[in-house]
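Q: Below is the sequence, then the predicted model.
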Amino acid sequence: MTWHWIAEQEPRWDQDKAAALGDLPPTLFGLGYPEVGHPLGDAWWRVEDDAGSALGYGRLDDTWGDAEILIVTTPDARGTGVGAFVLEHLEREAASRQLNYVYNVVPTRHPEGEAVRTWLTAHGFDPTEVGELRKRVASGAAPSGA
């Protein structure tokens, strides 16, 4: 099966994003209480399979040379590599914007926070003194357009 990385030109909150979060509230990730059709800030991409089903999402919020990222996979896609696919593409997007680091702050109320921190660490992120997990972006990388 092939996965496709699709830029959302005008990202909006929708049922697929809500379903991808599962039982996790959007407020946990700083998204507030969005209603279907509500515009979202930042840059968003979605991962689809060949049938056009959404498997996950990536968000990049770049400020001051770094980018906070959000990786969301649908409950059914967890453990399949979709999260690593999203991370790889977010890193390429950040590199194409000549950013220095991507980082994530795992919310203290996240029910699987320790597992998420462990996953990010396994993918090259280092904890900082302010609670972020940071990873240097490889220079010269470009989005694959997959």
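A: Now that the structure is in, tell me what you want to look at.
Q: Going by C-alpha atoms from here, please, whenever you check contacts or count neighbours.
A: OK.
Q: And the contacts of stretch 46-65?
A: 1-8, 16-17, 20, 42-45, 67-74, 76-77, 82-83, 86-87, 90, 94, 98-101 (CA atoms under 8 Å, 6 or more residues apart in numbering).
Q: And for stretch 24-44?
A: So stretch 24-44 is in contact with 7-8, 10-15, 18, 57-62, 70, 107, 109-110, going by CA under 8 Å, 6+ apart.
Q: got another, please set it beside the one above:
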Amino acid sequence: MRWVRDTPAHWDADKQRVLGDLPPELFGFGSPADGDVLGDEWWRVEDGDRVVGYGRLDDTWGDAEILVLVDPQRRGSGVGAFILERLEHEAAARHLNYIYNVVPDRHPDPEPVTGWLSAHGFVPNDVGELRKQVPAGAA
């Protein structure tokens, strides 16, 4: 798999496909049209000539919200762990303290997502975030 910088990111057919049945609004993208610019820093994961996932990093105040998106056909194959590891390296290179994720209230499968993040070292806090300290030396 290859980790490819995708910033500035644009909404396209690959992002829609990787999102699967989940609506873009769920993740704060609104209703993007093909070619619309997306904020934050993005990377894509390629396996051969196919995009199989995306990682997004939104850093503010020394921490970063992350998003891990995996092609529905590749879920459970290690692509998500690959993305998470790369996002941790990106956060460490920026000298950030924590990465975090908020599973949207309307997410159709919040328990598996929360469980996956917990299994990867994320801990819930009292404001609904799942946080993980950026590992020292991850850069």
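A: Thanks, I have the structure now. What you see is a predicted model; the values in this text were computed from it and never measured.
Q: TM-score them against each other, please.
A: Once superposed, chain against chain, the TM-score is 0.98 (TM-score structural alignment, normalised by the length of structure 2); 139 aligned residues with a CA RMSD of 0.7 Å.
Q: Just the ones of the contacts of stretch 46-65 of structure 1 in strands?
A: Using DSSP state E, the subset of these located in strands is 4-8, 43-45, 67-73, 101.
Q: those helices in structure 1, which residues are they?
A: 15-21, 82-96, 113-122 (DSSP state H).
Q: which residue numbers in structure 2 go with stretch 76-92 of structure 1?
A: Using TM-score structural alignment, stretch 76-92 of structure 1 corresponds to residues 73-89 of structure 2.
Q: for the matching stretch, which positions count as buried?
A: Buried positions in stretch 73-89 of structure 2, judged by neighbour count with 16 or more other CA atoms under 10 Å: 79-84, 86-89.
Q: For that stretch, give me every contacting residue.
A: Contacts of stretch 73-89 of structure 2 (CA under 8 Å, 6+ apart): 3, 45, 52-57, 66, 68-70, 99, 134-135, 138-139.
Q: can you rerun that using 6 Å?
A: 55, 138-139 (CA atoms under 6 Å, 6 or more residues apart in numbering).
Q: what separates whatever residue of structure 2 lines up with residue 62 of structure 1 from residue 97 of structure 2, distance-wise?
A: In structure 2, residue 62 of structure 1 lines up with residue 59, judged by TM-score structural alignment. Computed with CA to CA, to the nearest Å, the distance linking residue 59 of structure 2 and residue 97 of structure 2 is 10 Å.
Q: which residue lines up with residue 140 of structure 1 in structure 2?
A: Counting by TM-score structural alignment, the partner of residue 140 of structure 1 is residue 137.
Q: and what of residue 41 of structure 1?
A: Using TM-score structural alignment, residue 41 of structure 1 pairs with residue 39 in structure 2.
Q: and if you look at residue 9 of structure 1?
A: Checking with TM-score structural alignment, residue 9 of structure 1 has residue 7 as its match.
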